[in-house]
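>>> Quick one: sequence plus predicted model below, questions after.
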Amino acid sequence: MSSENQANSKSKVAIVTGGGRGLGRNTVVSLARRGVDVILTYNTNKAEAESAVAEIEAAGARAVALQLDTGNAGSFDAFVANVRQALETFGAKDFDYLVNNAGTSYHASIAETTEEAFDGLVNVHLKGVFFLTQKLLPLMADGGRIINISSGLARFSVPGSSAYAAMKGAVEVFTRYLAKEFGARGITANTVAPGAVMTDFSGGIVRDNPVVNKMVSDMTALGRPGVADDIGPMIASLLSEDNRWVNGQRIEVSGGAAL
């Protein structure tokens, strides 16, 4: 267990949505290596979530995987009840960190974007983040930390990403309001905006498509796309006491994309 957690009377507990795969999985394992216990969520891939739990436990922390569709706000009350039960298994009454990571991709021009697809993005990336955070805040310990995942696409424009990027821009505004409204409780809120990362997100297009991979490499100062190990440890670090005075900020982790 890390020296940070040894200094506290109880282990920290994090909730990470979409923690079974990709950046979410790297984040939960990075937190576990710092002695943080994890409640992770998955939508449909239970096997991957259980694999992540095993990896967290191998790192010396405790973990529970809970099913959650972040696009279905009507399920959030039941989810919160499940979180309470999971916390009891940890011997805790509250949790410390919330990482709103779960998301879906969508690629279409403005002219071709459908209302149905737009509404789906709203439900997952904006409405879901807003109301899940609202429902969980009463269970968050004073002095807690919130990280909402945005995207480099909220700063620079790549045709075909307008609807997705608009949701992330809205989340960045929401994050600043969280920081302001819950500062009295000592809760910080920040946005982490990854650049293009070689995971299975968006069908693995950055990882598996040589043309896209080269395009990303050419527009990035460090000359390559990101990997999950570039992001998860950074999020874990941002949640730690080392960054307690960082609040209301958008931090892009893109290797210097589109500078």
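Cool, the structure landed.

>>> From here on, just use CA atoms for contacts and neighbour counts.
Noted.

>>> Which elements pack onto whichever strand or helix holds Phe174?
Following DSSP states H and E, one finds Phe174 within helix 162-181. The contact analysis (3 or more C-alpha pairs under 8 Å, 6 or more residues apart in numbering; DSSP states H and E) places helix 162-181 against helix 115-121, strand 140-149, strand 188-194.

>>> at 10 Å instead, please
With contacts taken as 3 or more C-alpha pairs under 10 Å, 6 or more residues apart in numbering; DSSP states H and E, helix 162-181 sits against helix 115-121, helix 128-136, strand 140-149, strand 188-194, strand 250-253.

>>> Select, out of those, the one closest to Tyr97.
Nearest of these to Tyr97, taken as C-alpha to C-alpha: strand 140-149 at 4.9 Å.

>>> what's the spacing between Phe130 and Thr89?
27 Å (C-alpha to C-alpha, to the nearest Å).

>>> So for the two, which residue has more residues nearby?
Phe130 (18 against 13; other C-alpha atoms under 10 Å).

>>> Please settle this for me: is Leu66 part of a strand?
Yes - per DSSP: H, G, I helix; E, B strand; the rest coil, Leu66 lies within a strand segment.

>>> Give me the nearest residue to it, chain neighbours excluded.
Once flanking residues are discounted, Leu66 sits nearest to Thr41: 4.8 Å by C-alpha to C-alpha, 6 or more residues apart in numbering.

>>> Just confirm the one you found is within a helix.
No - with three-state DSSP as the criterion, Thr41 is strand rather than part of a helix.

>>> That one against Gln67, yeah?
Yes - here Thr41 reaches Gln67: they are 5.5 Å apart, a contact under C-alpha atoms under 10 Å.

>>> more neighbours, the two?
Legend: neighbour count by other C-alpha under 10 Å for Thr41 and Gln67, higher for Thr41 (26 against 17).

>>> what's the spacing between that one and Asn82?
Taking C-alpha to C-alpha, one finds Thr41 at 11 Å from Asn82.

>>> what's the overlap in contacts for those two?
66-67 (C-alpha atoms under 10 Å, 6 or more residues apart in numbering).

>>> My guess is Phe131 contacts Asn100. True?
No - Phe131 is beyond contact range of Asn100, at 11.1 Å (criterion: C-alpha under 10 Å).

>>> Just want to know which of these two has more residues nearby.
Counted by other C-alpha under 10 Å, Phe131 and Asn100 do not tie: Asn100 has more neighbours, with 25 against 16.

>>> Am I right that the more buried one is in contact with Ile147?
Yes - contact criterion C-alpha under 10 Å: Asn100 and Ile147 qualify, at 6.3 Å.

>>> Can you give me the end-to-end span of stretch 89-98?
18 Å.

>>> Comparison target below:
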Amino acid sequence: MKISVVIPCFNAEGTLHDAVRSALEAYEVLVVDDASPGGCAELVASWGWPNVRVIPHRENLGLGAARNSGSAAATGDWIAFLDADDAFEDGWHRALTTFLHQSPEATWVYHPVREWTGTQLRAVRYGDHPTQHSDWLLLRPAVAPSACALRADVAKTQPFDTNRRLQGTEDLELWMRLWAEGHRPLRWTDEAFTRYRISHGMSAELESHTTKIRLRWAQFVERGWIAEGVLVRAEFELQRQKARSLHKAGRFAEAQRAYLAAGPSAKNWILAAAAAVRLKI
């Protein structure tokens, strides 16, 4: 069972070494240089790892296009994705190949991730396992690209969306599309085999992301993937997730407002009260 790992790179030269090194057990590692001004191609060449090759972009095309270029060039049976600021844990490759040999029906697999600041490991994200299309909006599936692998034929025929206006939501669009095509994600282990770097963006970035999510929802309704009535509950969940991000970042007043916008529930009220007294939970 040959696994190809695709790592898009743009301005990530400071973290790329750890990401690539963590993937070296794979059959091949494809680093897609998305016209990074830091010159990640030269950096990768200097390491001299024989199963690592660079796919260059002449211009910056965005995250979705970079992943797609890697998938198109991959020659393995399966394609795993890893962002350049994340890293696999030791043993991931052997465990995954063992599972895939035993699960010929699988087309799409994922595992939990452990939050990571770059210096400190934090909580494991298990999330909810989706059982219907709307669960991707209403629950909290922890299906991160850096913890996902697709059978190669699926990855090559179901590429990431490349709309730069909605960059940052291309993974959600792909998961929804795969579900619509009849694919179902299998959580193949409860071990967190990916260190998933967390950061807390500025308010403008968070607002921009929530706007993009809502635009994706409109697409999903238009395509008939979800009913429009689902969006009321989806908005509550979006506000809850926004509140948690703000709360963890210590932006308490904004977090309190987002909790109160997340719908009437005892949990939201308790968390809003905690934010009001500047208490992290």
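In hand now; what should we look at? Fair warning: this is a prediction, and the values are worked out from it, not measured in the lab.

>>> Superpose the two chains and report the TM-score.
The TM-score (TM-score structural alignment, normalised by the length of the first structure) is 0.33; 128 aligned residues with a C-alpha RMSD of 5.1 Å.

>>> quick revisit: any common contacting residues for Asn100 and Ile147 of the first structure?
Common neighbours of Asn100 of the first structure and Ile147 are listed as 16, 191 (criterion: C-alpha under 10 Å, 6+ apart).

>>> Could you look up the SS state of the nearest residue to Thr27 of the first structure once chain neighbours are set aside?
Leaving aside its sequence neighbours, Thr27 of the first structure sits nearest to Gly232 (C-alpha to C-alpha, 6+ apart; 3.9 Å). Classification of Gly232 of the first structure by three-state DSSP places it in helix.

>>> how about the helices in the second structure?
Here the second structure has its helices, by DSSP state H, at 13-22, 40-47, 63-73, 92-102, 135-138, 152-157, 170-180, 203-222, 230-248, 252-260, 266-276.

>>> Equivalent analysis for the stretch 1-150 of the first structure, please.
Along the stretch 1-150 of the first structure, counting by DSSP state H, counting those that start in this stretch, helices occupy 3-6, 22-32, 46-58, 76-89, 115-121, 128-136.

>>> Of those, which is nearest Ala228 of the first structure?
helix 22-32 (5.3 Å).

>>> Against which helices or strands is that closest one packed?
By 3+ C-alpha pairs under 10 Å, 6+ apart, helix 22-32 of the first structure packs against strand 13-16, strand 37-42, helix 46-58, strand 95-100, helix 228-239.

>>> Which one, of the ones you listed, ends up nearest to Glu4 of the first structure?
Glu4 of the first structure lies closest to helix 228-239 among these, at 11.5 Å (C-alpha to C-alpha).

>>> Report the angle between the helix holding Phe174 of the first structure and strand 140-149.
Between helix 162-181 of the first structure and strand 140-149, the angle comes out at 150 degrees (axes from the mean of the first three to the mean of the last three C-alpha atoms, to 10 degrees).

>>> Report the buried residues of helix 162-181 of the first structure.
Within helix 162-181 of the first structure, the residues that qualify as buried are 162-169, 171-172, 174-176, 178-179, counting by 16 or more other C-alpha atoms under 10 Å.

>>> Hey, what's the angle from that helix to helix 128-136? Just curious.
For helix 162-181 of the first structure against helix 128-136, the angle by the same axes, to 10 degrees is 30 degrees.

>>> could you check the angle strand 188-194 makes with helix 162-181 of the first structure?
Going by the same axes, to 10 degrees, helix 162-181 of the first structure makes 160 degrees with strand 188-194.

>>> May I ask you to confirm that Ser4 of the second structure is in contact with Ala152?
Yes - if you go by C-alpha under 10 Å, Ser4 of the second structure and Ala152 touch, sitting 8.8 Å apart.

>>> ok, those two, which is more surrounded?
Of the pair Ser4 of the second structure and Ala152, Ser4 is the one with more neighbours under other C-alpha under 10 Å, namely 28 against 23.

>>> where's that one relative to Asp171 of the second structure, distance?
Taken as C-alpha to C-alpha, the span from Ser4 of the second structure to Asp171 of the second structure is 19 Å.

>>> can you check Gly64 of the second structure too?
Taking C-alpha to C-alpha, one finds Gly64 of the second structure at 8 Å from Asp171 of the second structure.

>>> ditto for Thr97 of the second structure
23 Å.

>>> Just give me the neighbour total for Ala123 of the second structure.
Neighbours around Ala123 of the second structure, by other C-alpha under 10 Å: 10.

>>> Also Ala266 of the second structure?
9.

>>> Next up, the contacts around it.
By C-alpha under 10 Å, 6+ apart, the contact list for Ala266 of the second structure reads Ala272.

>>> repeat for the one 4 residues further on
Under the criterion of C-alpha under 10 Å, 6+ apart, the contact partners of Ile270 of the second structure comprise 256, 259, 276.

>>> Just to check, the first one is in contact with Ser245?
Think Gln256 of the second structure. No - counting by C-alpha under 10 Å, Ser245 is not a contact partner of Gln256 of the second structure; they are 11.4 Å apart.

>>> okay, the two: which has more neighbours?
In this view Gln256 of the second structure and Ser245 are compared by other C-alpha under 10 Å, and Gln256 has more residues nearby, 26 against 17.

>>> what's the spacing between the more buried one and His247 of the second structure?
From Gln256 of the second structure over to His247 of the second structure the distance is 8 Å, taken as C-alpha to C-alpha.

>>> Give me the common contacts of these two.
What both Gln256 of the second structure and His247 touch, as defined by C-alpha under 10 Å, 6+ apart, is the set 271-272, 274-275, 278.

>>> Save those residues as a markdown table, and put in distance to Lys156 of the second structure and neighbour count too.
As requested, those are exported to a markdown table (distance: C-alpha to C-alpha, whole Å; neighbours: other C-alpha atoms under 10 Å):
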| residue | distance to Lys156 of the second structure | neighbour count |
| --- | --- | --- |
| Leu271 | 43 | 21 |
| Ala272 | 44 | 24 |
| Ala274 | 46 | 17 |
| Ala275 | 45 | 26 |
| Arg278 | 47 | 16 |
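
>>> Could you export the helices and strands packed on helix 22-32 of the first structure as JSON lines, including distance to Glu116 of the first structure?
Converted to JSON lines, those look like this (distance: least, C-alpha to C-alpha, whole Å):
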{"stretch": "strand 13-16", "distance to Glu116 of the first structure": "27"}
{"stretch": "strand 37-42", "distance to Glu116 of the first structure": "23"}
{"stretch": "helix 46-58", "distance to Glu116 of the first structure": "27"}
{"stretch": "strand 95-100", "distance to Glu116 of the first structure": "23"}
{"stretch": "helix 228-239", "distance to Glu116 of the first structure": "30"}
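
>>> Please identify which of these is closest to Met140 of the first structure.
So among those, strand 95-100 is nearest, using C-alpha to C-alpha, at 5.0 Å.

>>> quick check: angle from the closest one to helix 76-89?
Going by the same axes, to 10 degrees, strand 95-100 of the first structure makes 140 degrees with helix 76-89.
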